[in-house]
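1. using only what follows, build the 3D model:
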Amino acid sequence: MPVDKSKCISCGACVSICPVNAIRFGEDGKAEIDETKCIRCGSCEATCPVNAIKINY
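-> Sure thing, here's the model as predicted:
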């Protein structure tokens, strides 16, 4: 999974910037990426203030 939940601060930056709405908050309040929707554009990785997202290209 590309989100390191131990780093995620649930700020919502990734949710807001995702152009295909592939990111949502899970039951634990942390970001989750639906990899079937993700187009690997890197926007979420670039906007995350705590570097919790690493996209495998």
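2. CA atoms for contacts and neighbours, from now on please.
-> Noted.
3. ok, the closest residue to Ile9 other than its chain neighbours - how many residues close by?
-> Excluding its sequence neighbours, the residue lying closest to Ile9 (C-alpha to C-alpha, 6 or more residues apart in numbering) is Lys30, at 7.2 Å. Burial measure for Lys30: 18 neighbouring residues, criterion other C-alpha atoms under 10 Å.
4. could you also give me the structure for this next sequence, so I can compare it with the first?
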Amino acid sequence: MSGADREVPAASPAPGTRTEIWRVRVDPKACMGTGICAGVAPDRFQVRDGISHPTAAYVPPEDQVVDAAESCPLEAIRVTHRDTGALIAPEE
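-> The predicted structure is shown next:
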């Protein structure tokens, strides 16, 4: 089998490339502590002392994180691309 015939698994990033990572932030001044985000993404948000907190500042891309940001009634959650700063959620 020649090198051109071999398949590279799609799940494996090419050497030297980065995998996408998102940054998750909650604005404590805007957060009402409704807990909607924690209900939508319980592994990614916790409400403590009446304010939502992300369980990690940096996460792999996940639909639940976007859904949580989109569900926040005050848009207190911002999800951005770690490397570029591009806004992922909430949609503007």
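5. and the strands in the second structure, which stretches?
-> 22-26, 45-48, 51-54, 58-59, 77-81, 87-89 (DSSP state E).
6. which one of those lies nearest to Val66 of the second structure?
-> Val66 of the second structure lies closest, by C-alpha to C-alpha, to one member of these: strand 87-89, at 5.7 Å.
7. outside of that closest one itself, list whatever touches it.
-> Here strand 87-89 of the second structure makes contact (C-alpha atoms under 8 Å, 6 or more residues apart in numbering) with Val66, Ala69, Glu70, Ile77, Arg78, Val79, Thr80, His81.
8. contacts only, for the aligned residue in the first structure for the fourth one.
-> By that I understand Ile77 of the second structure. When the structures are aligned by TM-score structural alignment, the residue of the first structure matched to Ile77 of the second structure is Ile53. Taking C-alpha under 8 Å, 6+ apart as the definition of contact, the neighbours of Ile53 of the first structure are Pro2, Val3, Asp4, Cys44, Glu45.
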